[in-house]
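Please work out how this folds:
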Amino acid sequence: MGLLSRRALNRSLLDRQLLLRRSSLTVTQTLEHLVGMQAQVPEAAYIGLWTRLENFMHDDLAQMLLDRRAVRMALMRSTIHLTTEQDALRLRPLVQPVLDRDLYKNSTHAKGITGLDMGDVVAYGRALLEEAPRTIKEIGELMNHRWPEHPPSSLAYSLRNLLPLVQVPPRGIWGVGGQTRCTTATHWIGRSLNDNTTLGEMIVRYLEAFGPATTQDMQTWSGLTKLKEVVEGLRPNLLVYRDEDGQELFDVPEAPQPDSDTPAPPRFLPKYDNVLASHANRTRIIADQHRKLVMMKNGMKATFLLDGFVCGTWKIVPERSSATLVVEPFGKLNLEEKNALTEEGMKLLQFAAVEAAVHDIQFASETEGRQTIA
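You can find the predicted model right below:
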């Protein structure tokens, strides 16, 4: 049983996440390899694909959404993910227990559905949503006409968790936006959910994209609990390691494990990138003291990597005819690091702020405990 250092885990993760070098995979291949991308912020997936793929263009993803070959729906951790249409149908049945738990233990909505026959609620809601895509507010109000003693928001939330709802375009289309309107995945895609995929198959795919990993890591990524029995069933076909803390790590045979000294180029990651949210112990990519600077109560900031680790956050500030990339490092950057981030940052601006006539990059620095622009 070999020992894997934090740096070795970092390089394995970066390689499998297509962050050591940009890949020539298609968008479809990438989404399936990554087992989806967290995507409650519509533009995040575009940035996440741009930072991983060669020559990625906005329309490469937008057209897939319009053609119904990719969808946005609640999956792992009960959060919105972008997946291929095939993975939407395969993964949703497997993570349904996560959405059930989120609904029935939800401090806001669980009480609001108490006493209801949820079979009736689901059947009535399905008919309304397949009649026409509707916003959460619209579906809640329509459901409330049938069940006036129950809060519209709780009725709508129950459908969000009990039905496989997808967010339909123009939501998710770069530069278009629009309200979040939903219908069922089976109606939108035109096929039934796939109940043939096993939890073991999902875990193997997770390891291919995020491994080596502990059982707790698998549970953190998926939101599922009690996966130990599933992992034990897979053990004969997995490699087993230990990390620096003595935790048992599992991996698939022949998975890439680059040398710890493999160079890692600077990378700009979008808000909510799964690479930061898919392990119980995230020190392979972000230091514990930096997590609270990135993972806020109201969301996760966009980050950048230097030498493979999260070293700060970034945002694009648009003005009338210009766009400024503001880079906020956690510590002092040397000239080489600034130059590397500037080169990659200009590419980011050319992709994410293509409409701006002027692009600029500014580095924030700590002065007297405040973040100021330098």
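
CA atoms for contacts and neighbours, from now on please.
OK.

so how far is the longest helix along the chain off the chain centroid?
In the chain, assigned by DSSP state H, the helix with the most residues is helix 85-104. Computed by C-alpha atoms, centre = their mean, to the nearest Å, the chain-centroid distance of helix 85-104 equals 15 Å.

on contacts alone, who are the packing partners of it?
Here helix 85-104 touches strand 70-74, helix 152-162, helix 185-189, going by 3 or more C-alpha pairs under 8 Å, 6 or more residues apart in numbering; DSSP states H and E.

Residues touching the longest one, excluding its own?
By C-alpha atoms under 8 Å, 6 or more residues apart in numbering, the surrounding residues in contact with helix 152-162 are 74, 78, 96, 99-100, 102-103, 108-110, 112-113, 121-122, 125, 136-137, 139-141, 143-144, 165.

which of these count as buried?
Restricting the contacts of helix 152-162 to buried positions leaves 74, 78, 96, 99, 102-103, 109-110, 112-113, 121-122, 125, 136, 139-141, 143-144, 165, with burial counted as 16 or more other C-alpha atoms under 10 Å.

when you check these against the helices, which ones overlap?
Those of those lying in helices (DSSP H): 96, 99, 102-103, 121-122, 125, 136, 139-141, 143-144.

what's next to the helix or strand L13 falls within, contact-wise?
Element membership of L13 [criterion: DSSP states H and E] is helix 6-16. The contact list for helix 6-16 (C-alpha under 8 Å, 6+ apart) reads 20-21, 208-212, 243-244, 256-260, 262, 264, 275, 283-285, 308-309.

I'd like the structure of this one too, to check against the first:
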Amino acid sequence: MTVLDDRALNRATLARQLLLERADLPAPDAIAHLCGLQAQEPQEPFTGLWTRLRAFDPADLSTALTARAAVRMHLMRRTVHLVTAADALAWRARHHAMLRQRVLGVYRRELADTDLDDLAAAGRAVLADGRARTTTELVQALDRPVPFRRAIGEMLVAALVPVVQAPPRGLWRTKAGVRNVSVASWLGRDIDPLPTDPADPVGQALVRRYLAAFGPASTSDLRAWSGLAGLPAAVKAVRGELVAFRDGRGRELLDLPDAPRPDPDTPAPVRFLPAFDNAILGYHDRGRIIDDAHRGISVAGERAVLVDGRVAATWALDGDTVTVTPLRRLPAPDRTAVLEEGEHLASFLTDGDSQRARLAD
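Take a look at the predicted model:
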């Protein structure tokens, strides 16, 4: 079985994640290809698409949200993701049990005496009028005593009732709190019911889509990305369609046969990633893109800079200046390339008012 080292896996990841070469895609098509973008920080997906798409216009993403072609909702790993409306409808039911269990993992004691089915019915009834409500407003509208308001609210909007976060939250340069509206009201139809087929057809689609955006990858990588329990029936059902490799640690990696796996020596341009980017978080073993010594930055909300395809620095916008903090010594050509790309990013983030970038001491 062919062994793929970290550099080969890195170039495959960059190609799938549209980080090896910027793509000519509309924002909704890019969101679909990437299986969504992690979006608990509302402005971060704009940088995530800018770094991946040619001539990206932030208005395109804002329009996708207001036109209801894309939505923000709790999905993979119980994290807020920006996904297409079609994927929200198709995937939400498959994630329901996981979402419920993850909220219970945090609030099991507070919810011990709560009838969750009854709570879900009450929440749907309140949201049936199509109004967007804050979580507090939703909980207050329930016709019952609520001893644990935070736990009840989290269970309702993150697990029990399929909801999306209504604009203006998530629009370009807009600060707005979370207001929840039911998927059925916002998209004009309810989520797709989960098929009873034991071969898990929805899971099969997830496996194929994940590999298209992240492969080659292991089943543990798939589990880390989705938050689902490995999708064993789905993986078994599609295994005959796939090709298999090994990584340098001996793990089996699965992939679509015709998916891009570039030469490991393919040059990789500098790329600035937003906070919580799935190019890093979409794997259990992140060694293909980030050193173990720096793994913590990927979950701490720090924004990463890729140099030769790997995380080599963090960045922040300080006023009108993109400040880059190297994690290792950067040779002069890399420093120049980082500053040039940082200037382009500064221009994007300031609507052309600034092209300032600097390396921190």
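
Tell me how the two chains score on TM-score.
The TM-score (TM-score structural alignment, normalised by the length of the second structure) is 0.94; 353 aligned residues with a C-alpha RMSD of 1.4 Å.

on that earlier part again, what's the helix holding L13 of the first structure aligned against in the second structure?
Helix 6-16 of the first structure lines up with residues 6-16 of the second structure when matched by TM-score structural alignment.

The matching stretch vs the first structure - mean distance after superposition?
With the two structures superposed, stretch 6-16 of the second structure lies on average 0.4 Å from its match in the first structure, counting by mean C-alpha distance after the TM-score superposition for the first structure.

what comes up buried for that stretch?
Buried, per 16+ other C-alpha under 10 Å, within stretch 6-16 of the second structure: 6-16.

Pick the one among the ones in helices among the buried ones among the contacts of helix 152-162 of the first structure closest to F250 of the first structure.
Q96 (24.5 Å; C-alpha to C-alpha).

Alignment lookup: S220 of the second structure to the first structure.
Match for S220 of the second structure (TM-score structural alignment): Q216.

mind listing what its match touches?
279-280.

separation between the counterpart of D258 of the second structure in the first structure and L238 of the first structure?
Here D258 of the second structure is matched to E254 in the first structure, going by TM-score structural alignment. Distance, E254 of the first structure to L238 of the first structure, using C-alpha to C-alpha, to the nearest Å: 10 Å.

same thing with D288 of the first structure?
29 Å.

Out of these two, name the residue with the larger neighbour count.
L238 (17 against 11; other C-alpha atoms under 10 Å).

So the more buried one sits against E248, correct?
No. In this structure, L238 of the first structure is not within contact of E248 by C-alpha atoms under 8 Å, at 11.8 Å.

got a list of contacts for stretch 105-119 of the second structure?
Contacts of stretch 105-119 of the second structure (C-alpha under 8 Å, 6+ apart): 104, 148, 151-152, 156, 160.

Of those, which pair is most distant in space?
F148 and L160 (15.9 Å).

Between those two, which has more neighbouring residues?
Comparing F148 of the second structure with L160 by neighbour count (other C-alpha under 10 Å), the higher total belongs to L160, at 23 against 13.

So what does that one match up with in the first structure?
By TM-score structural alignment, L160 of the second structure lines up with L162.

if I look at its match, how far off is A110 of the first structure?
13 Å.

Could you tell me where the longest helix along the second structure falls in the first structure?
Counting by DSSP H, the longest helix found in the second structure is helix 332-349. Helix 332-349 of the second structure lines up with residues 335-352 of the first structure when matched by TM-score structural alignment.

and for that stretch, what are the contacting residues?
So stretch 335-352 of the first structure is contacted by 47, 266-268, 306, 323-325, 359-361 (C-alpha under 8 Å, 6+ apart).

What residues sit buried inside that stretch?
341-342, 344-346, 348-349, 351-352.

All the strands of the stretch 251-374 of the first structure, residue numbers only.
267-269, 295-296, 299-300, 303-306, 309-318, 322-329, 358-367, 370-373 (DSSP state E, counting those that start in this stretch).

Could you single out the most deeply buried of these?
strand 267-269 (a mean of 25; mean count of other C-alpha atoms under 10 Å).

what span of the second structure lines up against it?
Going by TM-score structural alignment: strand 267-269 of the first structure matches residues 271-273.

Please pull up the equivalent of V204 of the first structure in the second structure.
That one, V204 of the first structure, aligns with R208 by TM-score structural alignment.

on that earlier part again, mean per-residue distance, the longest helix of the second structure to the first structure?
After superposition onto the first structure, helix 332-349 of the second structure sits on average 1.0 Å from its aligned residues (mean C-alpha distance after the TM-score superposition for the first structure).

ok and that helix relative to strand 310-318, angle-wise?
Orientation check (axes from the mean of the first three to the mean of the last three C-alpha atoms, to 10 degrees): helix 332-349 of the second structure against strand 310-318 gives 40 degrees.

and helix 332-349 of the second structure, how far out from the chain's middle?
Using C-alpha atoms, centre = their mean, the offset of helix 332-349 of the second structure from its chain centre is 25 Å.

just the angle between it and strand 321-326, please?
Using the same axes, to 10 degrees: helix 332-349 of the second structure against strand 321-326 is 150 degrees.

burial measure for the closest residue to A302 of the first structure other than its chain neighbours, as a count.
Using C-alpha to C-alpha, 6 or more residues apart in numbering and skipping the chain neighbours, the partner closest in space to A302 of the first structure is K271 (4.1 Å). Residues contacting K271 of the first structure under the criterion other C-alpha under 10 Å number 26.

now do G178 of the first structure
12.

Next up, the contacts around E54 of the first structure.
22-24.

Tell me which residue of the second structure matches up with Q289 of the first structure.
Aligned partner of Q289 of the first structure by TM-score structural alignment: A293.

so how far is R328 of the second structure from its match?
A293 of the second structure is 11 Å from R328 of the second structure, by C-alpha to C-alpha.

next one: D265 of the second structure
21 Å.

repeat for L160 of the second structure
45 Å.
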